[in-house]
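Engineer: Okay, here's the prediction I keep looking at, along with the sequence it came from:
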Amino acid sequence: MRAMTYDRFGGNEVLSETRQPRPRVGPSEILVRVRCASVNPVDWKVMAGGLKDLMHTVFPVVPGWDVAGVVEQVGIDTPEFSVGEEVLAYARKDYVHGGTFAEFVTVPVRALARRPASLSWEQAAGLPLAGLTAYQTLTRLGTGEGSTVLIHNAGGGVGTLGVQIAVALGARVIGTASPGRHDTLRELGAEPVAYGDGLAERVRELAPDGVDVVADFVGGVLDVTRSVLAEDGRHASIADPAVLEAGGQWMWVRPSGSDLAELGRLADEGKLTVPVAATYPLERLADAFARSQEGHTHGKIVVTV
């Protein structure tokens, strides 16, 4: 199969298109023929060696954890799916090796869900990691009807989905973003506030009694979180382990087909959409990574296979 791979840690220069063996399908795995796979910052951070002390790496590595495609083969213990079904997954395994920027990828059946009818292939590929990160953060914090939620970096990839999910859960949402993203956040149902000096005061003007939930999707904002959190409030961060010392949760997203199916339900009910900023063919993965590394893209970057 065609695959983008790297055989050492480094920058985008270590990526190349190669031929790799088609993955073997374990008893509890599904082989997916990849239609689209989306880029997340963790992909190029892993490639640079950012998780080498946390996750075992087997070279050559096919990067990528997000996928949308068609079931090509089922394992002997996977009655949930059939050949030909359209699916999506956060396909992270317990070690770094066989990812989604290839023609085929194996996915543990527990991570797989059916593709929502309302999402294109590109949108479906952009949903899993970012959507699950937002959904699991908000639900673990008990977000629900009547909650007031502050989302840091609400205009980012995870934050944009987080706003929609929190609104669907019945929460009032305050979202931090640059002024250029405020109209978009209003359309999604959030009350936007600008970054920078005085942020805590601006949030307090909107929520004088404090907020019930803070979801930090950027890092470096713990002081603001502490100053606006209600006395019995809950908070979590995906980017700042110091949150643990402040009574919060440090989130690491978990592959979950059931959670992904719930996000698909929200999409099909018109409550969740996935913005796509750009698409690239498989052989231009290095260009897609470079676009992601610029850090100013509003929407998912998707690779088509």
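Structural biologist: Perfect, thanks for sending it.
Engineer: For the rest of this, base every contact and every neighbour count on C-alpha atoms.
Structural biologist: OK.
Engineer: How many residues are close by Gly196?
Structural biologist: 10 (other C-alpha atoms under 10 Å).
Engineer: Could you measure from it over to Ala154?
Structural biologist: 14 Å (C-alpha to C-alpha, to the nearest Å).
Engineer: And for Ala134?
Structural biologist: Taken as C-alpha to C-alpha, the span from Ala134 to Ala154 is 10 Å.
Engineer: Could you pull out the residues contacting both of these two?
Structural biologist: Gly162 (C-alpha atoms under 8 Å, 6 or more residues apart in numbering).
Engineer: Name the nearest residue to Leu161, ignoring sequence neighbours.
Structural biologist: Once flanking residues are discounted, Leu161 sits nearest to Gly131: 6.0 Å by C-alpha to C-alpha, 6 or more residues apart in numbering.
Engineer: Against that first model, consider the following:
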Amino acid sequence: MSHLAQTYGVIQFGNADALTKVERTLSQLDVNKVRIKLISSSVNPIDIKTRQGLGFVAKEKAEDKFMPLGYDAFGVIEQVGGSVSDLTVGQHVIGMVGFADSPGCYSTYLDVCPRELVVVDAQETPAISGLCLAGLTALQALRLFDEAKQKPIFITAPTGGVGHLALQIAQTLGFDVIALTARPTHTLLEKLNVKVLGYDDFYKQQHDASLLDLVGGEFGLSLLNQITVNNRVVTVPTLSRDMICARAYELGHKAGGVVVNAVNEDLKWLYSVYKAGKIYVHQDKSFNLESIPDAHHYMENNNYCGKIIITA
């Protein structure tokens, strides 16, 4: 069985208008994969950076060759390879697919290795795709703080995709969480019922606490002086990771970065706590696949909160 798939990505790096649609035929399915019809994906900052030609994924792009984008997938299985025994046609699944060297979830169809997928309820809404990369990033970053769980943890960019999930996951894991934000009265933070501290108050004193930095850059550097020595700092943005960690070490902190991994058991755990009502995915806005440039523009305006969802 063959399908005509529409996939969005870049041939030349650039702004959001550089996003290009390519139609391609998916023919013979690999016996070890399943074919899913995408219901939704979501936009992540790594998609923006890659489209711009920044970061480690962009470095792998061949010149003048099409690179598809997108890592989050929610869809329904339409075909199962002959060697796949644990998934069946008609099941709904989510996954962080192709990370990091094979993005391609801005698409209508996708061939996927079963180990990247978790079966979910057919009644899930398109917002569930936003749980994958952002949720895995938040969970795996927070695990680096296990030895420091007795101390408060500041989480920056708490209304963003990773941030709003990190707040909820941290609470579920038993952390004393503080949202560190320029928007202390934001309705999303009120809904999440977390402690909140504005930056002006944060800079007034030092804090014996951990720091999960989701912003990076010079801004991330500016936070380090306010954390007392021998505390744990974890930074997520890869472009400034080395700079942040080097400065944190100089100040006497324990520091590290995190690059997300598609660990199936982690995604199963995330879905289990999602189903239990302990975390939820806040959908800011939804765009259809043909409007993916508008979705990128919307993220780059920096006024969004939670997740930006793409419906196929």
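Structural biologist: Looks like it came in fine. Quick caveat: nothing in here was measured; it's all calculated off a predicted structure.
Engineer: tm score of chain vs chain?
Structural biologist: The TM-score (TM-score structural alignment, normalised by the length of the first structure) is 0.86; 295 aligned residues with a C-alpha RMSD of 2.5 Å.
Engineer: Regarding Gly89 of the first structure, what is its secondary structure?
Structural biologist: Just so we're on the same page, residue 89 of the first structure is Ala rather than Gly. Of the three states, Ala89 of the first structure takes strand according to DSSP: H, G, I helix; E, B strand; the rest coil.
Engineer: residues touching the residue most central in space within the first structure, list them.
Structural biologist: By C-alpha atoms, centre = their mean, the first structure has its centre lying nearest to Ala130, at 1.6 Å. Ala130 of the first structure makes contact with Gly157, Val158, Leu161, according to C-alpha under 8 Å, 6+ apart.
Engineer: Provide the aligned range in the second structure for the strand ranked longest in the first structure.
Structural biologist: Ranked by residue count, the top strand of the first structure under DSSP state E comes out as strand 29-39. Alignment of strand 29-39 of the first structure against the second structure: residues 33-43, by TM-score structural alignment.
Engineer: Which residues are in contact with the counterpart of Asn12 of the first structure in the second structure?
Structural biologist: Mapped onto the second structure by TM-score structural alignment, Asn12 of the first structure lines up with Ala16. By C-alpha under 8 Å, 6+ apart, Ala16 of the second structure lies in contact with Arg51, Pro293, Asp294, His296, His297.
Engineer: Just those residues: which are in helices?
Structural biologist: Those of the contacts of Ala16 of the second structure mapping onto helices are Arg51, Pro293, Asp294, His296, His297, per DSSP state H.
Engineer: counterpart of the third one in the first structure?
Structural biologist: Meaning Asp294 of the second structure. So, by TM-score structural alignment, Asp294 of the second structure is matched to Asp287.
Engineer: how close does the spatially closest residue to its match that is not a sequence neighbour sit to Met47 of the first structure?
Structural biologist: Of all residues not flanking Asp287 of the first structure in the chain, Tyr280 sits nearest, at 7.9 Å (C-alpha to C-alpha, 6+ apart). Per C-alpha to C-alpha, Tyr280 of the first structure is found 19 Å from Met47 of the first structure.
Engineer: what's the answer for Arg8 of the first structure, then?
Structural biologist: 8 Å.
Engineer: who's more crowded, these two?
Structural biologist: Each of Arg8 of the first structure and Met47 has its neighbours counted (other C-alpha under 10 Å); Met47 has more, 26 against 16.
Engineer: hang on, the more buried one packs against Gly11?
Structural biologist: Yes - in this structure, Met47 of the first structure is within contact of Gly11 by C-alpha atoms under 8 Å, at 7.1 Å.
Engineer: Need the contacts of Ala130 of the first structure in CSV (columns: neighbour count, secondary structure and distance to Thr184 of the first structure).
Structural biologist: Conversion of these to CSV gives the following (neighbours: other C-alpha atoms under 10 Å; DSSP: H, G, I helix; E, B strand; the rest coil; distance: C-alpha to C-alpha, whole Å):
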residue, neighbour count, secondary structure, distance to Thr184 of the first structure
Gly157, 24, helix, 13
Val158, 23, helix, 14
Leu161, 26, helix, 12
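Engineer: Between those residues, which sits nearest Arg114 of the first structure?
Structural biologist: Distance to Arg114 of the first structure across those (C-alpha to C-alpha) is lowest for Leu161, with 18.9 Å.
Engineer: Report the contact partners of the counterpart of that closest one in the second structure.
Structural biologist: Matched by TM-score structural alignment, Leu161 of the first structure corresponds to Leu165 in the second structure. When contacts are counted by C-alpha under 8 Å, 6+ apart, Leu165 of the second structure touches Ala134, Gly135, Ala138, Ile279, Tyr280, Val281.
Engineer: now stretch 248-265 of the second structure, how far from the chain's geometric center?
Structural biologist: 16 Å (C-alpha atoms, centre = their mean, to the nearest Å).
Engineer: circling back to that earlier point, I'd like to know which elements the helix or strand that the residue nearest to Asp287 of the first structure is a member of is packed against.
Structural biologist: Element membership of Tyr280 of the first structure, judged by DSSP states H and E, is strand 276-281. Contact partners of strand 276-281 of the first structure among helices and strands, from 3 or more C-alpha pairs under 8 Å, 6 or more residues apart in numbering; DSSP states H and E: helix 121-126, helix 285-294, strand 300-304.
Engineer: And stretch 256-263 of the second structure, what's buried?
Structural biologist: Gly256, Gly257, Val258, Val260, Ala262 (16 or more other C-alpha atoms under 10 Å).
Engineer: And for stretch 18-38 of the second structure?
Structural biologist: For stretch 18-38 of the second structure, using 16+ other C-alpha under 10 Å, the buried residues are Leu19, Thr20, Lys21, Val22, Leu29, Asp30, Lys33, Val34, Arg35, Ile36, Lys37, Leu38.
Engineer: List just the nearest of these to Thr125 of the second structure.
Structural biologist: Looking across the buried residues of stretch 18-38 of the second structure and measuring by C-alpha to C-alpha, the closest to Thr125 of the second structure is Leu38, at 12.4 Å.
Engineer: count of residues packed around the residue lying closest to the closest one once chain neighbours are set aside?
Structural biologist: Spatial nearest neighbour of Leu38 of the second structure, excluding adjacent residues (C-alpha to C-alpha, 6+ apart): Gly75 at 4.2 Å. Neighbours of Gly75 of the second structure under the rule other C-alpha under 10 Å: 27.
Engineer: So Gly75 of the second structure belongs to a strand, correct?
Structural biologist: Yes - under three-state DSSP, Gly75 of the second structure sits within a strand.
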